[in-house]
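In: Would you be able to build a 3D model of this:
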Amino acid sequence: MPPSSRTSHRTARLVVLVSGGGTNLQALIDATTASKDSPTAPDHDAEIVAVGADRDDIEGLARAERAGIPTFVVRTSDHDDRADWDVALADAVAAHDPDLVVLAGFMKLAGPAFLGLFGGRTINTHPSLLPSFPGMNAPRDALDHGVKITGATLIVVDAGVDTGPIIAQVAVPVLDDDDVETLHERIKTEERAMLVDWVGRLAHEIVDHRTTTSGEAS
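Out: Here you go, the predicted model:
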């Protein structure tokens, strides 16, 4: 699907992948919609052109549909193995010609087919200050280790588990009365703000580069 002339010159094309409720997705929808619809909002330079998932009937897809954003689902159960699923996911994302892919609570590891197409331009957040506490239980691990500061990290996705190059981090204090739920909720608040901020920055860089390259070509 070729990009529209408006999108190709004025905005970076985002595909967002989700597996659940989509609160990070909603933050991105709010930011990118506000930048287009409100003359007083800052220019976010980004447009979500599709939202994909690895399962049906999740709130993340419903959020996209309510916003009028095209959606797609690539289920692992529909494929012979993870390698076939990885190829299918890569093809589904590529159909929307993204400049940037955002994993927003997407609970699957990217494989070689996907990274072959989108390596270096796929980003993800994690609820700790990486490289500390990678994996699924970062807030619990932070509490178990007794740290006083944790936070959230934005990374470029690679083939490992939370091992990609770090783009940005934000610190969150661990309070004496925190449990896993309260700590994780505070981390997620900062994580969403960081994601929206940095998607805006990266989109601006993409658009600036495209404009500069186009100007040089002409």
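In: drop to CA atoms for contacts and neighbour counts, all remaining ones
Out: Fine.
In: part of a helix, is residue 160?
Out: No. Assigned with DSSP: H, G, I helix; E, B strand; the rest coil, residue 160 falls outside any helix and is coil.
In: burial count for it?
Out: 10 (other Cα atoms under 10 Å).
In: How about the one 5 residues further on?
Out: Counted by other Cα under 10 Å, the residues lying close to residue 165 total 14.
In: give me every residue that touches it.
Out: 155-157 (Cα atoms under 8 Å, 6 or more residues apart in numbering).
In: Which one of those is nearest to residue 106?
Out: residue 157 (11.7 Å; Cα to Cα).
In: dump the residue contacts of the closest one.
Out: Counting by Cα under 8 Å, 6+ apart, residue 157 touches 110, 119-124, 163-165.
In: Any of the residues you listed buried? List them.
Out: The neighbour count (16 or more other Cα atoms under 10 Å) marks 110, 119, 121-124, 164 as buried among those.
In: any idea which helix or strand carries the most centrally placed residue in the chain?
Out: With distances taken as Cα atoms, centre = their mean, residue 102 lies nearest the centre of the chain, 2.5 Å away. Assigned by DSSP states H and E, residue 102 belongs to strand 100-103.
In: Tell me the helices and strands packed up against the following helix or strand past that strand.
Out: Using DSSP H and E, the helix or strand that follows strand 100-103 in sequence is helix 112-118. The contact analysis (3 or more Cα pairs under 8 Å, 6 or more residues apart in numbering; DSSP states H and E) places helix 112-118 against helix 82-94.
In: this one as well, want them side by side:
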Amino acid sequence: MKSIVILISGRGSNMESLLDAVASGAVPVRVAAVLSNRPDAKGLDIAAARDVPTRVIDHKQYASREAFDAAMVEAIDAFAPDLVVLAGFMRILTDGFVCHYEGRLMNIHPSLLPSFPGLHTHQRALEEGVRIHGCTVHFVTPALDHGPIIVQAAVPVLDGDDEDALAARVLAQEHRVYPLAVRWFAEGCLRLIGGRVAVDAEQGGESLLISPAVGAARPG
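Out: Here you go, the predicted structure:
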């Protein structure tokens, strides 16, 4: 069974959805540890309550981004994970860190990349008037919020949406696709070919684009 280390900075709702999927047997991995750069991250308590080892590497204690990332690498590698999963880890990673985990560092971003990289994705989607929004699971590369895409989920932008309503609809899909992507990795379904991700259809089965019906997305 493959093992993963999850990195968080806050409550870690995507971490919690992964822990739920692992506990149910839907994702066949062992969560070796949860690490955070913030000692007050609420997700640490959630992980500890499930008997998952936790570690804090406080970025404020390091003089440079490189020194912090080196400490993170040392802490992560102590658990020898097959995959490192970013779940709301709010730090820009150095090229050295990313290259160290090339092909085994996964992230989820709350937009349909390459649209709206960076922060405030839901606000920007509303301002641009897009009709389709969503989330993307991808392998991490040195370019911010770029990298080979594994799976995406699209949701409609409804009349009357505000940032919170749209964010909640996207988050529900994040909790679907992140465990799916980790499962595919654990089961050996993912292959990187020329900067693109190929998914073994016979093993993976599910679509690479999850698109809920508009009617199902309406409140009430």
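In: Can you calculate the TM-score here?
Out: Taking TM-score structural alignment, normalised by the length of the first structure as the basis, the two superposed chains have a TM-score of 0.84; 189 aligned residues with a Cα RMSD of 1.1 Å.
In: before we move on, back to that, restricted to helices, list the contacts of residue 157 of the first structure.
Out: With helices defined by DSSP state H, no entry of the contacts of residue 157 of the first structure lies inside them.
In: Would you reformat these as JSON lines and include distance to residue 8 of the first structure?
Out: Supplementary listing: the contacts of residue 157 of the first structure in JSON lines, determined by distance: Cα to Cα, whole Å:
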{"residue": "110", "distance to residue 8 of the first structure": "26"}
{"residue": "119", "distance to residue 8 of the first structure": "21"}
{"residue": "120", "distance to residue 8 of the first structure": "20"}
{"residue": "121", "distance to residue 8 of the first structure": "17"}
{"residue": "122", "distance to residue 8 of the first structure": "19"}
{"residue": "123", "distance to residue 8 of the first structure": "21"}
{"residue": "124", "distance to residue 8 of the first structure": "24"}
{"residue": "163", "distance to residue 8 of the first structure": "31"}
{"residue": "164", "distance to residue 8 of the first structure": "28"}
{"residue": "165", "distance to residue 8 of the first structure": "27"}
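In: what's the single longest helix in the second structure?
Out: Secondary structure of the second structure per DSSP H: the longest helix is helix 163-186.
In: which residues sit against the helix or strand following that helix?
Out: Downstream of helix 163-186 of the second structure, the first helix or strand assigned by DSSP H and E is strand 190-193. Here strand 190-193 of the second structure makes contact (Cα under 8 Å, 6+ apart) with 103, 148, 184, 197-200.
In: so where in the second structure does stretch 72-90 of the first structure end up aligned?
Out: Taking TM-score structural alignment as the measure, the second structure aligns residues 55-73 with stretch 72-90 of the first structure.
In: on that earlier part again, in the second structure, what stretch matches the strand holding residue 102 of the first structure?
Out: Mapping strand 100-103 of the first structure onto the second structure (TM-score structural alignment) gives residues 83-86.
In: Can you tell me the closest non-neighbouring residue to residue 196 of the second structure?
Out: Sequence neighbours aside, residue 148 is the residue nearest to residue 196 of the second structure in space, at 5.1 Å (criterion: Cα to Cα, 6 or more residues apart in numbering).
In: How much space separates the aligned residue in the second structure for residue 184 of the first structure from residue 80 of the second structure?
Out: Residue 184 of the first structure maps onto residue 167 in the second structure, with residues paired by TM-score structural alignment. Separation of residue 167 of the second structure from residue 80 of the second structure (Cα to Cα, to the nearest Å) stands at 34 Å.
In: So which of the two has more stuff around it?
Out: Set side by side, residue 167 of the second structure and residue 80 show more neighbours around residue 167, with 18 against 14, by other Cα under 10 Å.
In: dump the residue contacts of that one.
Out: residue 122.
In: From residue 130 of the second structure, how far out is it?
Out: Note on residue 167 of the second structure: its distance to residue 130 of the second structure, by Cα to Cα, is 14 Å.
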